[in-house]
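Participant: Pasting a predicted model and its sequence here:
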Amino acid sequence: MPILERIHLAIMREVDRQGSLTAAAETLHLTQSALSHAVRKLEDQLGVPVWYREGRSLRPTQAGEYLLAVANRLLPQLALAEERIQQFAQGERGTLRIGMECHPCYQWLLKIVSPYLAAWLDVDVDVKQKFQFGGIGALFGYEIDMLVTPDPLYRSGLHFEPVFDYEQVLVVGPQHPLRDAPWAEPRQLSGEVLITYPVAIDRLDIYTQFLTPAGIAPKRHKPIETTDIMLQMVASGRGVAALPRWLVEEYAQKLDIAAVRLGQQGVPKQIFLGIREADADIDYVHAFVELARAHRIL
């Protein structure tokens, strides 16, 4: 008779999320006594405690940490399997859940989603920009089915398809002294306010491929969430930004901004679509990849 059941994994995850048996019991629609009994029974069957009890709080033991990792990995897969089977039973194909690790790529994605939805009437599309475990973890954890990223992390079981090349450039406003320069040097940004998306510095190309190797830091780093506000700030002389050239050229039609090459050689980049290898033969997944390749941005 199997010891571990799905409810045990759900208990592990909810107790960790909620921080107490009382809150977890409410989320799982159980009484606290029933939940406590289930935890004690599981520990008796396993022969090892899974929680340290610290007053009203619970902290996972080493065995509990392992079970929690299993729960976080398996429960989303089971939920997805049930959802897909239900969709098949209702004559639907499913939902393609796309994760974004490329903030400025949202406009590009919209150009693909429209014809894709027209071609695949029985497939829905959902776009996620925040993940519980990061982009790669979200793929492995079945939070998403596809990841749009400029920085693929190759792992066994994943496949990354390059879909287009682009150049990362500096964006400056109308009165900026670098506006007509052939390229910018790192030292020229030491007195600048650098506006970026709210992403860790070690994942920003302007730092990793331009400033940091030269030992340079900007005067100030200002995170802004939306592309429109970021470029309005640049156009009003409040700072500079680093974005794909194609995106800057689109916005330059309505804002007084200009693109300047980062260094004499520039900063070349690629956008990749990451999928699970096991999903590569799913027709509507494959079709999206092919459509994305056809919508390359030059």
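Facilitator: Right, received. Where do you want to start? Numbers count the residues shown, from 1 in each chain.
Participant: contacts and neighbour counts: CA atoms only from here.
Facilitator: OK.
Participant: Are there helices or strands packed against the longest strand along the chain, and which ones?
Facilitator: Counting residues, the longest strand found in the chain (DSSP state E) is strand 158-172. Strand 158-172 sits against helix 227-235, strand 240-244, helix 245-251, strand 258-262, strand 267-276, helix 283-294, with contacts defined as 3 or more CA pairs under 8 Å, 6 or more residues apart in numbering; DSSP states H and E.
Participant: gap between the fifth one and the chain center?
Facilitator: If I follow you right, that is strand 267-276. How far strand 267-276 lies from its chain's middle: 13 Å, per CA atoms, centre = their mean, to the nearest Å.
Participant: for the fourth one, same thing?
Facilitator: The chain centre lies 27 Å from the centre of strand 258-262; the measure is CA atoms, centre = their mean.
Participant: again, but for the second one
Facilitator: If you compare the mean C-alpha spot of strand 240-244 with that of the full chain, they lie 20 Å apart, counting by CA atoms, centre = their mean.
Participant: any idea of the angle it forms with strand 258-262?
Facilitator: 80 degrees (axes from the mean of the first three to the mean of the last three CA atoms, to 10 degrees).
Participant: so what secondary structure elements neighbour strand 240-244?
Facilitator: Checking 3+ CA pairs under 8 Å, 6+ apart, strand 240-244 ends up next to strand 158-172, strand 193-196, helix 227-235.
Participant: run the last query once more with 7 Å
Facilitator: Helices and strands in packing contact with strand 240-244 are listed as strand 158-172, strand 193-196; criterion 3 or more CA pairs under 7 Å, 6 or more residues apart in numbering; DSSP states H and E.
Participant: who wins for proximity to Leu80 among the ones you listed?
Facilitator: strand 158-172 (17.9 Å; CA to CA).
Participant: next structured bit after the closest one?
Facilitator: strand 183-184 (DSSP states H and E).
Participant: Residues touching that following strand, excluding its own?
Facilitator: For strand 183-184, contacts defined as CA atoms under 7 Å, 6 or more residues apart in numbering pick out Leu178, Val260, Arg261, Leu262, Gly263, Gln264.
Participant: Same question for stretch 7-24.
Facilitator: Outside stretch 7-24, the residues touching it (CA under 7 Å, 6+ apart) are Gln32, Arg56, Ser57, Leu58, Leu68, Ala71, Asn72.
Participant: Only whichever of those are buried, select them in ChimeraX.
Facilitator: Filtering these down to the buried ones (16 or more other CA atoms under 10 Å) takes a single ChimeraX command:
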select :32,58,68,71,72
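Participant: before we go on, here's another structure to hold up against the first:
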Amino acid sequence: MLERIHLLVVREVDRQGSLTAAAEILHVTQSALSHTVKKMEQQLGTAIWDREGRGLRLTQAGQYLLSLANRLLPQFEHAEQRMKQYAAGERGTLRIGMECHPCYQWLLKIVSPYLSRWPDVDVDVKQHFQFGGIGGLFGYDIDVLVTPDPLKRPGLRFDPVFDYEQVLVVAEGHRLANAKYIKPEDLTDETLITYPVDTDRLDIYNQFLGPANVAPRRHKKIETTDIMLQMVASDRGVAALPRWLAEEYADHLPVVSVKLGKDGIAKQIFLGTREADEPVDYLTSFVELARAGNGKPARIRR
């Protein structure tokens, strides 16, 4: 019979690279762990590891167990932590995953009133997930996913939070600053500055440049919005950002926003959650607060 300890052993041996190191993490002796491994393989009726000298290599069955361990163990650990918090009269931590770089400014406007409303709940923000944002939800690494690109999956729900328009941001003196709208070919001689995201996940590429088979002269990636827009203001490149964010920076930087294409690029931000977490009041409260429009950016301009 497959037991939780089997999954723990497979995961830790894979993480640590040896029985000796895994035994230390699991607080058992190496001989005890070796006995557990032998008994586990006897119970399951198949080899989990191939022995290669003093090393171990997972068999096909072992690879399957490792995949199962990476999915199920975080859920057990999350549930145990939640039970301890309930027992201590605590609420816990709301873990927010971000797949939207420019949404940090918006998130800050939501978090402030949320923390006031829920003083016994902490907030943690994560940007990197082992299996992506959707995997982060399924693996219980995060509780809420902020994303412009929802992927419908059984067991998950995505609530639209706000609409926005993706625009091109240029310096006030740039040759495109007074254009009515931008055409893809206008960017062939430009340095395009973006967040460090895969090109196929950038709207400026997959909804604007790609369909026209056009590429910018240079593509430069910058992590922070402040530095990105300082570069734009210095006329060292152009950037595609939400209009609401660009206009906030236009209050103190010499930058302007120009529509991408004649009809513009309309987008939405969604909050993804697990359907099973619907009874968790402090989680649903966050979604309700976000949908109510606290700190809500302006809607797309037509």
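Facilitator: The structure has been received and is ready for your questions. Note that the structure is a prediction, hence the values are computed from the model and not measured.
Participant: Is it possible to get the helices and strands packed on strand 240-244 of the first structure out as JSON lines so that each row also shows mean neighbour count and distance to Asp44 of the first structure?
Facilitator: Output for those, formatted as JSON lines (neighbours: other CA atoms under 10 Å; distance: least, CA to CA, whole Å):
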{"stretch": "strand 158-172", "mean neighbour count": "21", "distance to Asp44 of the first structure": "38"}
{"stretch": "strand 193-196", "mean neighbour count": "22", "distance to Asp44 of the first structure": "52"}
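Participant: Now tabulate these in CSV and tack on distance to Gly64 of the first structure.
Facilitator: Below are these laid out as CSV (distance: least, CA to CA, whole Å):
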stretch, distance to Gly64 of the first structure
strand 158-172, 28
strand 193-196, 39
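Participant: what's the closest of these to Ala278 of the first structure?
Facilitator: The nearest among those, by CA to CA, is strand 158-172 at 8.3 Å.
Participant: Now do the closest one: which range of the second structure does it align onto?
Facilitator: Mapped onto the second structure using TM-score structural alignment, strand 158-172 of the first structure covers residues 156-170.
Participant: Mind reading off the mean deviation between the matching stretch and the first structure?
Facilitator: With mean CA distance after the TM-score superposition for the first structure, stretch 156-170 of the second structure departs from the first structure by a mean of 0.5 Å once superposed.
Participant: what's around the alignment partner in the first structure of Asp235 of the second structure, how many residues?
Facilitator: Per TM-score structural alignment, the equivalent position to Asp235 of the second structure in the first structure is Gly237. Gly237 of the first structure has 16 neighbouring residues, counting by other CA atoms under 10 Å.
Participant: Gly237 of the first structure and Met12 of the first structure, how far apart?
Facilitator: Here Gly237 of the first structure is placed at a distance of 51 Å from Met12 of the first structure (CA to CA, to the nearest Å).
Participant: now swap in Phe131 of the first structure and tell me
Facilitator: Phe131 of the first structure is 20 Å from Met12 of the first structure, by CA to CA.
Participant: coming back round to it: what lies in contact with the longest strand of the first structure?
Facilitator: Residues contacting strand 158-172 of the first structure (CA under 7 Å, 6+ apart): 152, 179, 234, 240-245, 257-262, 267-277, 292-293, 296-298.
Participant: cutoff 6 Å now
Facilitator: Contacting residues not belonging to strand 158-172 of the first structure are listed as 234, 240-245, 257-262, 267-277, 293, 296 [CA atoms under 6 Å, 6 or more residues apart in numbering].
Participant: cool, stretch 43-57 of the first structure as well?
Facilitator: Ser20, Leu58, Arg59, Pro60, Thr61, Ala63, Gly64.
Participant: Quick one: end-to-end distance for that stretch.
Facilitator: Using CA to CA, the distance between the terminal residues of stretch 43-57 of the first structure is 17 Å.
Participant: Enumerate the positions of it that are buried.
Facilitator: Pro49, Val50, Trp51.
Participant: quick check, nearest of these to Glu82 of the first structure?
Facilitator: Val50 (27.8 Å).
Participant: which position in the second structure aligns with the closest one?
Facilitator: Counting by TM-score structural alignment, the partner of Val50 of the first structure is Ile48.
Participant: Tell me how far that match lies from Arg236 of the second structure.
Facilitator: For Ile48 of the second structure relative to Arg236 of the second structure (CA to CA), the value is 56 Å.
Participant: Ok, Ile204 of the second structure next?
Facilitator: For Ile204 of the second structure, the distance to Arg236 of the second structure - CA to CA - is 18 Å.
Participant: Looking at those two, which is more packed in?
Facilitator: Ile204 (22 against 16).
Participant: and that one, helix, strand or coil?
Facilitator: The assignment at Ile204 of the second structure comes out as helix when based on DSSP: H, G, I helix; E, B strand; the rest coil.
Participant: circling back: quick one: which of Phe131 and Met12 of the first structure has more around it?
Facilitator: Just comparing Phe131 of the first structure and Met12: by other CA under 10 Å the higher neighbour count belongs to Met12, 23 against 17.
Participant: Now check the second structure for the residue matching that one.
Facilitator: By TM-score structural alignment, Met12 of the first structure lines up with Val10.
Participant: Next, the buried residues of the helix or strand hosting that match.
Facilitator: Here Val10 of the second structure sits within helix 4-16, counting by DSSP H and E. By neighbour count on 16+ other CA under 10 Å, the buried set for helix 4-16 of the second structure is His6, Leu7, Leu8, Val9, Val10, Arg11, Glu12, Val13, Asp14.
Participant: what's the mean deviation for that helix versus the first structure?
Facilitator: Mean for helix 4-16 of the second structure is 2.0 Å (mean CA distance after the TM-score superposition for the first structure).
Participant: matching residues in the first structure for the helix or strand just after that helix?
Facilitator: Moving toward the C-terminus from helix 4-16 of the second structure, the next helix or strand (DSSP H and E) is helix 19-26. The aligned range for helix 19-26 of the second structure in the first structure is 21-28, by TM-score structural alignment.
Participant: go on, stretch 124-143 of the second structure?
Facilitator: Going by TM-score structural alignment, stretch 124-143 of the second structure sits over residues 126-145 in the first structure.
Participant: for that stretch, how far is the first residue from the last?
Facilitator: 10 Å.
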